[in-house]
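Undergrad: Everything below, folded, please.
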Amino acid sequence: MVDVLGAQLYAWSALIALLLFALFVRRVIGVRLGLPRTLLAAAVGTTLGPALVTSMLPVPPGSADTLDLLLYTALLSVVALVVAMFALATIEMLVPNGSLPGPVSTARGLRGRLRRSRRYLRILRVLAQHGLARFLRGGRHRGVATPEDRRALARSVRRAMEDAGVTFVKLGQQLGTRRDIPPEFVAELSRLQDEAHPLPWPAVEAVLAAELGAPPSQVFASIDPEPLASASVAQVHVARTTAGRDVVVKVQRPGIASQVAGDLDILDRLARTLTARTAWARHLGLTDLVAGFAAALHEELDFRVERDNLATVAAGLEASAGIVVPAAEPDLSTARVLVMERMPGIPLGAAEPVLARLGEDRRRAIAENLLHVVVDQVVVRGVFHVDLHPGNLLVADDGTLAMLDLGSVGRLGSRARTQLALLLAALSTADSVAVTDALLEVVDRPDVLDEHRLEQEVGEVLARFTGPSTVQAAQAAQAAPAMAALFQLVARYRLGIPPQVAAAFRTLATLEGTLQVVCGGYDLIDGARRYAGRSAAHATSPRELRSTLEAELLGLVPVLRRLPRRIDRITDAVEHGRLQVNVRLLADPADRRFVTRLWHQALLVVLACTAGLMAVALFLAAPGPMVTDVVGIFHVLATALLAGSVILVMRLLVVIFRGADDGPP
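TA: Next up, the predicted model:
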């Protein structure tokens, strides 16, 4: 029993000593590092350090002088410390800090990895079934060089997304509205349908009871168990409130939020992998695309966001005749249930008989009004419908349009709205210089950009697609390829598009097809030109000019009041020779930190080299005055200087291997 207790005490004392030594090593290294790797380095130091010393010097006997024992112990400690720091620097070089998950995060992520594995296998199986697994390996693929090959590949991508589930269907629908991807993919992805088998009524009833706090029969005067529409995220039922209002009830499918969250996690990991391995993913900006898509989809899954969006968009449509949005029932709407006014009409995609009865002039007026409302939402109000395809518009018998599915809207700040307005105005004038300047204000510029060549190519696009034409249908047919060519320029010149600006472009691209359904042959470019002309006339009207001038003057009044005094001070200083110009170097704190860090590192290099050279010189001049029978004072000083030099070098090496400093060493 005594031996067991003694062994336990020895083990615990050794472990505590190792931990204290590891903390001391981490303190000496001067950089925040993980405790597991520090413990490993300390174990290496305490094992190899004494072994190296005993291989070079004999262990002094127990009867040796106390000074000899102290010097030997100090030498053991210094060598162990140096070996531990060498081990820590080597570990940091081979396995940088943060490149491997820690034990706690590994344990927490194990369940998620096990849960994702089945979904990974299903997605990989879908990709393999449609012949897409070869694109995960990266590199160039010559099998997609011709339009026929690209159409076949686009068809496989569409079918794979349909088989993969709701998240991938919605991602494909978003990709189908972009104009910077090949047209074969746009054509196929735009055919993706968000349809699903209807849920049985008991499952819907359970969701309604859980969200509304009572069975549907007690909340509504009546509700139809048969769904009006069924999609992958939710399905819609017709109902009547106890106040007698006809409404539709949008009910989220059970478990869809957790499924989408898992799929978004997989999409994020897949996008990062493809971006690292393939050129086409980097060219497309796949990681940013997935991040923006995930944010929009999370909003779409929270029906309270759609409830608020309905009110926001409706407020901007009060003065617009002919376009409405349904009013929500706030008291009956939750995160998974949305109750809103039932709008009359049929979806635009099936409304050709209604539109035909209205006549060509009325159809053109509806298309014109829809264009003006959407452009006004984008460039004036800053809140707009991001996916206004024909399925999200209802057409009433009198031609009134109702906007649906406002689960995800785009939002633009005042600066972005102004930049987009300038771009649309420049496009309406077909001025290549103005279009190029406005485009560069909207996008994120790369570090290197040939502006002169970009301006020439923009001019070629404008000359090719916006030139005079005598056939109205030919002009309308040119709108789509003009937008596509402009987006191809953006992609080729690596001009980054901010997510919300990309959402605005997506809205305009989707609107183009919708306008063609409302009025075949409608010219989007000509309509935008007329809108820009009317907007310019409104902005330059006497009333608007007066209000603009008043707003500007209100901002200038404080400056104008201080201006005479400042001019007087400047002239007085010039007259008496007291005018000075002060320029502060390194005024930015980040610049000061950078210079300070460089100075500290340079100083450490000088100190390490000096200490190392002095140690070598002392070793050559040893022994000097004798401390013991075999150890001279120069030996002790040289060892201390050498240890200090090694410590400074190790600190610098760890900082270099980490690639980013945590601060001055």
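
Undergrad: From here on, just use CA atoms for contacts and neighbour counts.
TA: OK.

Undergrad: Distance of D444 relative to L175?
TA: Counting by Cα to Cα, to the nearest Å, the separation of D444 from L175 is 20 Å.

Undergrad: Among these two, which residue is more densely surrounded?
TA: Taking neighbours as other Cα atoms under 10 Å, D444 and L175 compare with L175 leading, 19 against 13.

Undergrad: Wasn't M340 part of a strand?
TA: Yes - looking at M340 with DSSP: H, G, I helix; E, B strand; the rest coil, it is inside a strand.

Undergrad: give me the number of residues near it?
TA: 23.

Undergrad: can you check I266 too?
TA: Neighbours around I266, by other Cα under 10 Å: 17.

Undergrad: Please identify the helix or strand for it.
TA: Using DSSP states H and E, I266 maps to helix 256-277.

Undergrad: again, but for V251
TA: Judged by DSSP H and E, V251 forms part of strand 246-252.

Undergrad: just checking, what packs against that strand?
TA: helix 201-212, strand 234-241, strand 337-341 (3 or more Cα pairs under 8 Å, 6 or more residues apart in numbering; DSSP states H and E).

Undergrad: just checking, what packs against the first one?
TA: The criterion is 3+ Cα pairs under 8 Å, 6+ apart, and the helices and strands that helix 201-212 contacts are helix 216-219, strand 246-252.

Undergrad: right, and G399 touches V324 too?
TA: No - here G399 lies out of contact with V324, judged by Cα atoms under 8 Å, at a distance of 11.3 Å.

Undergrad: How many residues are close by the residue nearest to A164 when sequence neighbours are not counted?
TA: Nearest residue to A164 in three dimensions, chain neighbours excluded: I123, at 6.3 Å (Cα to Cα, 6 or more residues apart in numbering). With neighbours defined by other Cα under 10 Å, the count for I123 comes to 19.

Undergrad: Second input sequence below; structure requested for side-by-side comparison:
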Amino acid sequence: MLRVSQALRLVHINIVLLRHGLDEVVTATRLFRPLRFLLYLAPWHWFRRDLPPYPVRVRLALEQLGPIFIKFGQILSTRVDLLPPELAVELAKLQDRVPPFGGAEARALIEKAWGRPVEEVLAEFQEQPLASASIAQVHAGRLRDGREIIVKVLRPGIEKTIRRDVDLLFAFARLVQRYFPEGRRLRPVEVVQEYEKTIFDELNLQREAANASQLRRNFRHSEDLYIPEVHWDWTRANVMVMERIYGTPVSQVATLKEQGISMRRLGTRGVEIFFTQVFRDNFFHADMHPGNIFVEPSGRYISVDFGIVGTLTKEDQRYLAENLLAFFHRDYRRVAELHLESGWVPQGTRVEEFESAIRTVCEPIFEKPLSEISFGAFLVNLFQTARRFDMEIQPQLVLLEKTLLNIEGLGRQLYPELDLWTTAKPYMERWMRDQISLRTLVRRSAENWPALVERLPELPGALTRLVDHLDRQTYTHPHSPASNIDAVAKQLQRNNRRTTSALAAVGLTGCATALLLLPQPAHSPPLLVPAAAVTLLATSLALVWRALIVPAR
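TA: Below is the predicted model of the structure:
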């Protein structure tokens, strides 16, 4: 049940919508649909004042409702392919033109965080904000050594405001999970938990600064993306100081064209940057709406606002890459198998039936020119089909999907003919090849080498004890009646095979130890001896696995 405070917040939301003439939004919900006729009896319906256009009313209502609603509007604003153009343009104003709070109040918050007057730290500070967003606003300044900086400061009381709306989301999620037929599959509580973590991480500007530093290292020498430098000496939990950058907002397409920048290259570069962050670095900027992206005259992107970042597990990375490649190649059988292997659909699902359903959705879409395929529309159709098979929502992938939709929307603003699929396909194929390359094998071996060497001296003794244990099992078996002689014989054979495997493992481990301890031969390749030792140890571990776990046939 909703608490009193949550019920009051819900009433307030509906009042704001009604005040801005968005009656149809209120009455479209199942709760209020039976009361739609009351609108015609309401006084404000008879004497309605002149209202701004519908897109303006939507933006004003979202601004008044607070940060979570503003974030929702920012996400929608990037989908010009799914929204009416005039609504997308109006919602784009939510990206950096939310009404600011006072400059004097911002100065007071900064001085409290620093524990000293602004003038002692900065040679110049502008109280008029450069930009104002849902959670923080940005002021320009100059350090005493002459470097230009920006000072980002959190809105006062923002945590309490967000906590109120997140608690309301949790209440709705629990109701959906309890009473809605598909509540278990949609996993709404887990999705809100993921969002709660994301939004509250954004309230810690030291965390954002750390994210910026990581991205800056990842793209330090890149010609595609520039990340500004963080000034850590003056960064606090609610105040961040960062290098000031200059560039053209990515939404100003006409200006970018006047500068001679290739829109096609800019669109494809954005997709490449995203896939590089996801698969090469496993650390991606997850709030890439146009208000956070600028472009240098050279065509290089500049990114700001790093409060929301995402990562994936190695397993999710691999399954995601394989799924995308299978879609690219129209290998629907492999898509169905991957969903089963990853546990995204129940294990009892028939692969052939799921494959047929995916083919039914995808074939009509892929028959179009690739540049006309909307990834957002594709995902919607795919999820609708997956409902039949009780496919569960993956909360850890929601942020990635939202970012990918933003990237596609942004790319098609720049270059309407952007082919997300063709741009991404070579990258995915290259990444998959790299995962099984010799270089990757050597790199991973080098990463695991210290732990392996640390345990290496213990392996011979452990394997010797294993052999002794198996020997005792081989010659001590219970007395059995004649009817069980065959079973006993099979058990003895199994133990003998295990003993043989264990002895071989001891020998191989000894060889690997000797390779590591003896001097390396002159003029031999630097990685030859470690690679040979790793090979012997891998074979030894496989034999141990066979001795301990795999039953002899």
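
Undergrad: before we move on, back to that, indicate which one of the helices and strands packed on helix 201-212 of structure 1 is closest to V4 of structure 1.
TA: strand 246-252 (63.1 Å; Cα to Cα).

Undergrad: Mean distance of that closest one to its aligned residues in structure 2, please.
TA: Here strand 246-252 of structure 1, set against structure 2 after superposition, deviates by a mean of 1.0 Å using mean Cα distance after the TM-score superposition for structure 1.

Undergrad: give me the stretch of structure 2 that that strand matches.
TA: Under TM-score structural alignment, strand 246-252 of structure 1 corresponds to residues 148-154 of structure 2.

Undergrad: ok, residues contacting that stretch?
TA: 106, 109-110, 135-143, 203, 238-244 (Cα atoms under 8 Å, 6 or more residues apart in numbering).

Undergrad: Now do the strands in the stretch 251-400 of structure 2.
TA: Using DSSP state E, counting those that start in this stretch, the strands of the stretch 251-400 of structure 2 run over 284-285, 293-295, 301-303, 309-310.

Undergrad: Now mean neighbour count too, for the ones you listed, in a markdown table please.
TA: Shown next, in a markdown table, are those (neighbours: other Cα atoms under 10 Å):
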| stretch | mean neighbour count |
| --- | --- |
| strand 284-285 | 24 |
| strand 293-295 | 21 |
| strand 301-303 | 22 |
| strand 309-310 | 20 |
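
Undergrad: now these in JSON lines, with distance to V467 of structure 2?
TA: As requested, the strands of the stretch 251-400 of structure 2 are exported to JSON lines (distance: least, Cα to Cα, whole Å):
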{"stretch": "strand 284-285", "distance to V467 of structure 2": "49"}
{"stretch": "strand 293-295", "distance to V467 of structure 2": "63"}
{"stretch": "strand 301-303", "distance to V467 of structure 2": "59"}
{"stretch": "strand 309-310", "distance to V467 of structure 2": "47"}
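
Undergrad: quick one: which of these is nearest T440 of structure 2?
TA: Nearest to T440 of structure 2, of those and by Cα to Cα, is strand 284-285 at 21.4 Å.

Undergrad: against structure 2, where does the host helix or strand of A51 of structure 1 fall?
TA: Using DSSP H and E, A51 of structure 1 sits within helix 35-56. With TM-score structural alignment applied, helix 35-56 of structure 1 matches no range in structure 2.

Undergrad: Tell me which helix or strand comes right after that helix.
TA: Following helix 35-56 of structure 1 toward the C-terminus (DSSP H and E): helix 66-94.

Undergrad: buried residues in that next one?
TA: 68-69, 72, 75-93 (16 or more other Cα atoms under 10 Å).

Undergrad: what's the answer for stretch 602-619 of structure 1, then?
TA: 604-605, 607-609, 611-616, 618-619.

Undergrad: And stretch 129-146 of structure 2, by the same measure?
TA: 129-143.

Undergrad: What is the burial count for E352 of structure 2?
TA: E352 of structure 2: 12 neighbours (other Cα under 10 Å).

Undergrad: Aligned to it, what sits in structure 1?
TA: Aligned partner of E352 of structure 2 by TM-score structural alignment: H452.

Undergrad: Then L205 of structure 2?
TA: So L205 of structure 2 corresponds to F303, using TM-score structural alignment.

Undergrad: Grab the nearest non-local neighbour of L39 of structure 1.
TA: A22 (5.3 Å).

Undergrad: Double-check the one you found against T38; I have them as touching.
TA: Yes - A22 of structure 1 lies in contact with T38 (Cα under 8 Å); the separation is 5.6 Å.

Undergrad: okay, those two: which has more neighbours?
TA: Per other Cα under 10 Å, whichever of A22 of structure 1 and T38 has more neighbours is A22, with 26 against 23.

Undergrad: Which helix or strand contains that one?
TA: helix 2-29.

Undergrad: and the angle for that helix with helix 35-56?
TA: 100 degrees (axes from the mean of the first three to the mean of the last three Cα atoms, to 10 degrees).

Undergrad: for the stretch 551-665 of structure 1, what spans make up the helices?
TA: Along the stretch 551-665 of structure 1, the segments classed as helices by DSSP state H, counting those that start in this stretch run 589-621, 633-658.

Undergrad: Run through the neighbouring helices and strands of the first one.
TA: Here helix 589-621 of structure 1 is seen to pack against helix 633-658 when contacts are counted using 3+ Cα pairs under 8 Å, 6+ apart.

Undergrad: which position in structure 1 aligns with W234 of structure 2?
TA: By TM-score structural alignment, W234 of structure 2 lines up with L332.
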